[in-house]
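Asks: fold the following and give me the result.
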Amino acid sequence: MTTPPSETSAPTVALLVKAGCHLCADAVEVVEEVCGRLGVRWEQVDIAQHPDLAERHAEEIPVLLVDGVQRDFWRIDPVRLERLLTAHSA
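Replies: Model prediction:
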């Protein structure tokens, strides 16, 4: 059985966050809105549960990863995120 092309071309979006971070709350709203509008699934990753990520990104939270590549941090630009996600599906 083969996977339909639409499933193989979907980007993997992850937002690294930590508790009590006001920038993280803002970032969640942006990612939720853009990904929701475009029908792209995303996941929120608490860096407290991942010591390796906490060490690597301690000063950059929140961090946006698209297909495992860091694309933004601190403030997530909705226009940039939409451009990245629509370019991915083109």
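
Asks: C-alpha from now on. contacts and neighbour counts both.
Replies: Will do.

Asks: my guess is W42 meets A14, correct?
Replies: Yes. Proximity of W42 to A14 meets the contact threshold set by Cα atoms under 8 Å, at 5.6 Å.

Asks: so which of these two has more stuff around it?
Replies: Using other Cα atoms under 10 Å, the more surrounded residue of W42 and A14 is A14, with 20 against 17.

Asks: got a list of what the more buried one touches?
Replies: W42, E43, Q44, V45, L64, L65, V66, G68 (Cα atoms under 8 Å, 6 or more residues apart in numbering).

Asks: for the comparison step, fold the sequence that follows:
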Amino acid sequence: MSDFQQHPVPGRPASGPAPRVELLVKDGCHLCADAVAVVDEVCGRHGVTWQAVDVARHPKLAERHAEEIPVLMVDGVQRDFWRIDPARLERLLTGGRA
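Replies: Next up, the predicted model:
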């Protein structure tokens, strides 16, 4: 897994800045694979680009979140860990309009 993996979504509307979505992951993590699928599906539906961040390349992140991986960050704030709640992510991306 590369350091940062961009997941751009074509056709993103230009209505204000999109939320910054990052998913902290590590290789060999079955929960991470599930989280990637959830984040990709929800972000894709809303045209939001997101990044997978490999914590193995970021020792401070790995230390801070050692027992919580995967971790969902939206605009720099931790929003979920272990299992990503698609309904919560949907609300975060739509400002509660979902």
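
Asks: TM-score of the superposition?
Replies: Counting by TM-score structural alignment, normalised by the length of the first structure, the TM-score of this superposition works out to 0.89. Behind it: 84 aligned residues with a Cα RMSD of 1.5 Å.

Asks: buried ones among the contacts of A14 of the first structure?
Replies: Of the members of these, the ones counted as buried by neighbours, 16 or more other Cα atoms under 10 Å, are W42, Q44, V45, L64, L65, V66.

Asks: now D67 of the first structure: closest residue in space that isn't a chain neighbour?
Replies: The spatial neighbour of D67 of the first structure that comes closest, neighbours along the chain excluded (Cα to Cα, 6 or more residues apart in numbering), is T12 at 4.7 Å.

Asks: return the residue of the second structure aligned against the one you found.
Replies: In the second structure, the position corresponding to T12 of the first structure is occupied by R20, as judged by TM-score structural alignment.

Asks: cool, and P78 of the first structure?
Replies: In the second structure, the residue paired with P78 of the first structure is P86, using TM-score structural alignment.

Asks: does its match touch V39 like I think?
Replies: Yes. At 7.4 Å, P86 of the second structure counts as touching V39 under the criterion of Cα under 8 Å.

Asks: these two: which is more packed in?
Replies: Higher neighbour count among P86 of the second structure and V39: V39, with 25 against 15, using other Cα under 10 Å.

Asks: need the counterpart of the more buried one in the first structure.
Replies: Residue correspondence to the first structure (TM-score structural alignment): V39 of the second structure is matched to V31.

Asks: run through the neighbouring helices and strands of the helix or strand where its match lies.
Replies: Counting by DSSP states H and E, the element that carries V31 of the first structure is helix 22-38. Using 3 or more Cα pairs under 8 Å, 6 or more residues apart in numbering; DSSP states H and E as the contact criterion, the secondary-structure elements in contact with helix 22-38 of the first structure are strand 13-17, helix 78-89.

Asks: for S6 of the first structure, which of the ones you listed is the nearest?
Replies: Comparing these by their distance to S6 of the first structure (Cα to Cα), the top pick is helix 78-89, with 8.2 Å.

Asks: perfect, that will be all.
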